[in-house]
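Trainee: Mind folding the following:
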Amino acid sequence: MGDFNLTPQQPANGFTVLELFCGGGLGAIGFKAAGYDIVKALDFDKNAVKAYRHNFGQYVEQADINEIEIDSLPDTDVIFGGPPCQDFSVAGKGAGADGERGKLVWRYLEIIERKQPKAFVFENVKGLITKRHRPTFDALIEKFNEIGYEIEWKALSAWDYGVAQKRERVFIVGIRKDLRFTFEFPKPLEGDYQTRVLRDVIGDLPDVSSYYYRHPRNYDRRGVFGIDEVSPTVRTVNRPMPPGYPGHPKDAHLQNHTDRHYWMPKSEYTYGQANRVQSLDKPSNTIPAHHNSGQPIHPTEAPRRFTVRECLRIQSAPDSYVLPDDISLSAQYRIVGNGIASRVAWYIGRALADQLRFKSKA
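Mentor: Sure, this is the predicted structure:
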């Protein structure tokens, strides 16, 4: 219990990383476990930066990439991260790369062009390769080529890589042309391909409501709290923490998994296409960034949404990753839902490091 981890630590690989649009660090979990040294991470969102700092330390900075001096950024072997997906999936507006936020994509290109890392990894929503956005996507690939990178891209499903979630994302990997090779996407390891289901990743977590009743003294009595309220502070008394109390080292898996860490609809759901009760014997639908519509619903405790810890596990983040309780529940969900599935980042990071080591002709 409490040592869930799908990103085993690899030895240091000697490569440095600048992480842009780092979010709360779910992708960083994978890259660090793959052996990289992340020297700088940036994001615009203050809650995401707070979560990242809480888990990884001070090298993260809250900054607007449009404002930052490119020369002030460190030179690294790899640049990791893709601009927020809203740029390309502006619902119904079709603004795409011309939208206000779409400028970030061109700014990202400018940073790569100036910094000339050996490689970059860009992750984005699958909407990027749909018919409507395909011209933008092709233009982007063309630009990457022009600034000196050999490009390979692929739409990957997290479920193919040992994650209990049908999450499809587009990954673009660019290798600087003087290294004279093209990235090859990794094949799933033995036993990873479409095998992991919800039971494997959340099956050992206690039922949240019964947990509350077993330890009522440890909790503020307010029960489930409003989505934008900061969760009430857990009241501790001056005595050693009993096992079974979130924060006890043995019970890392209970952090972010209490009756204050899930969203319950105010009225009955209409269980449509979007609000689907999940099955323990299948992977989850995509974990989204918003809390209140289009939710995968807990298989046995409907109508509640998955707790934040359950969402983290479905995103393949280890129990050692914790979201601080002074971040509102809606922001916690957003951080987890916007993240890159940690194990997918781990796979790509490992493959990239191996190829940079053994294929580079420079």
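
Trainee: going forward, measure contacts and count neighbours with C-alpha atoms only.
Mentor: Will do.

Trainee: So the closest residue in space to residue 11 that isn't next to it in sequence, which state does it fall into?
Mentor: Excluding the flanking residues, the one nearest residue 11 by Cα to Cα, 6 or more residues apart in numbering is residue 35, at 5.4 Å. Put simply, residue 35 is coil when judged by DSSP: H, G, I helix; E, B strand; the rest coil.

Trainee: Correct me if wrong: residue 35 contacts residue 13.
Mentor: Yes. Between residue 35 and residue 13 there is a contact under Cα atoms under 8 Å: 5.0 Å.

Trainee: When the two are compared, which one has more neighbours?
Mentor: A direct count of neighbours by other Cα atoms under 10 Å for residue 35 and residue 13 places residue 35 higher, at 20 against 15.

Trainee: Return the distance of the more buried one relative to residue 29.
Mentor: 10 Å (Cα to Cα, to the nearest Å).

Trainee: tell me the contacts of residue 321?
Mentor: Neighbouring residues of residue 321 by Cα atoms under 8 Å, 6 or more residues apart in numbering: residue 55.

Trainee: now the other sequence, so there's something to compare against:
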Amino acid sequence: MKDKYKVCSLFAGIGGIDLAFQQAGFEIVWANEIDEDACKTYRYNFPDTVLAECDIRKIGADDIPDFDILTAGFPCQSFSVCGNKKGFADERGNIFFEIMRISDAKKPKIIFLENVANLTEHDNGKTFNRIHNELSERDYYIRYLIADACNYGIPQHRTRTYIVAFKDYEMCTGFRFPEEQPLKKHIFDIIDRSVNAEDKFYLLENSVQYQKMKDTITDENQIYRFSDYGIQKSKDGISFTLKANMGTWYNRVPIIKDNFGIRTITPQECLALQGFPKSFAFPDIPMKSIYKQCGNTVAVPLVNSIAKQISKCILYKR
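Mentor: Predicted coordinates for the structure are as follows:
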């Protein structure tokens, strides 16, 4: 992209959104994240990007360089069906207004937001209406999509709400979310069962977990995990949603049977199911943090396809 549009990334996590926009030709000029281990992973993979490691509420707008696009995968627990669903009554939900504060000061041309699918339904739609109104009152024109990653070529059920807001009306009317595409790859087109993983990922044969899984795994082309309702099994070779609680409860990490035994999938396999490239890696941080980060990030190819559509609008406008 000639004269690259500059991106400011809030709540960057390990940089899934940033990677997607970078792949689409945008330049990430500044990012913010509060989680210490996530910052280590971010810096490990984005050494040239300025990363502010602190609470966004402690950052003044003057501390942020000028940019064209603001991206934010803002905290979702307060809106998620798996969370407490307190929304704006939750301190994490109110973080959304920090996005507006920075937008007021920097006036980006485009805002990209990502959150859980339940965002549009939360509090009978009042939460989403508030977000929509906050943007429209600032003269943004809005498009949004609720999309499952498996409908965009990624073998994982991961339904999220994507919001793109434009200052320019013509740019907004010309924007189209990417078309759905048939799923050509399934779980074991990505995970290689013929490669022996490290011993630490295999369940011990004398463990209760191993015995339960051994009795449950009837289809070796699916992926399994322990859940609140027993053992969960995937369908059609598509992974269930990878969750951040993989870092809190190790037994929530998905499990497969490979050529060598029964094991949890590795962090790199989690990233692969999120569409990350093999070159993306983790520094020396606790394994629980690594799995949490894998579940907290985004399906990169889907965000990338949206970023490419944004790029088309920019080029057309020029």
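
Trainee: hang on, the earlier thing: which residues do residue 35 and residue 13 of the first structure both contact?
Mentor: Common contacts of residue 35 of the first structure and residue 13, defined by Cα under 8 Å, 6+ apart, are absent altogether.

Trainee: Stretch 61-71 of the first structure: end-to-end distance?
Mentor: End-to-end distance (Cα to Cα), stretch 61-71 of the first structure: 16 Å.

Trainee: matching residues in the second structure for that stretch?
Mentor: The aligned range for stretch 61-71 of the first structure in the second structure is 52-62, by TM-score structural alignment.

Trainee: buried set for the matching stretch?
Mentor: Residues 52-53, 56 are the ones in stretch 52-62 of the second structure that count as buried (16 or more other Cα atoms under 10 Å).

Trainee: can you give me the helices for the stretch 151-300 of the second structure?
Mentor: Listed in chain order, the helices of the stretch 151-300 of the second structure (DSSP state H, counting those that start in this stretch) span 169-174, 187-190, 208-216, 267-273, 287-296, 300-317.

Trainee: Just send those helices back as CSV, with distance to residue 114 of the second structure and mean neighbour count too.
Mentor: Output for those, formatted as CSV (distance: least, Cα to Cα, whole Å; neighbours: other Cα atoms under 10 Å):
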stretch, distance to residue 114 of the second structure, mean neighbour count
helix 169-174, 17, 16
helix 187-190, 24, 16
helix 208-216, 35, 14
helix 267-273, 18, 21
helix 287-296, 12, 22
helix 300-317, 9, 19
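
Trainee: for the stretch 151-300 of the first structure, what spans make up the strands?
Mentor: 168-176, 276-277, 296-297 (DSSP state E, counting those that start in this stretch).

Trainee: Pick the most buried one from those.
Mentor: Mean neighbour count (mean count of other Cα atoms under 10 Å) peaks for strand 296-297 among the strands of the stretch 151-300 of the first structure, with a mean of 24.

Trainee: elements contacting that strand?
Mentor: strand 276-277 (3 or more Cα pairs under 8 Å, 6 or more residues apart in numbering; DSSP states H and E).

Trainee: mean deviation (superposed) between the strand it packs on and the second structure, please.
Mentor: By mean Cα distance after the TM-score superposition for the first structure, the fitted strand 276-277 of the first structure averages 3.2 Å away from its aligned residues in the second structure.

Trainee: if we can go back for a sec, the residue nearest to residue 11 of the first structure maps to what in the second structure?
Mentor: Looks like residue 35 of the first structure aligns to residue 25 there (TM-score structural alignment).

Trainee: Roughly how far does the equivalent of residue 293 of the second structure over in the first structure sit from residue 27 of the first structure?
Mentor: Applying TM-score structural alignment, one finds that residue 293 of the second structure aligns to residue 335 in the first structure. Residue 335 of the first structure sits 11 Å away from residue 27 of the first structure, going by Cα to Cα.

Trainee: And for residue 136 of the first structure?
Mentor: For residue 136 of the first structure relative to residue 27 of the first structure (Cα to Cα), the value is 25 Å.

Trainee: So for those two, which residue has more residues nearby?
Mentor: With other Cα under 10 Å as the criterion, residue 136 of the first structure and residue 27 differ in neighbour count, and residue 27 comes out ahead with 26 against 17.

Trainee: Next up, the contacts around residue 136 of the first structure.
Mentor: Counted by Cα under 8 Å, 6+ apart, residue 136 of the first structure has contacts 96-97, 128.
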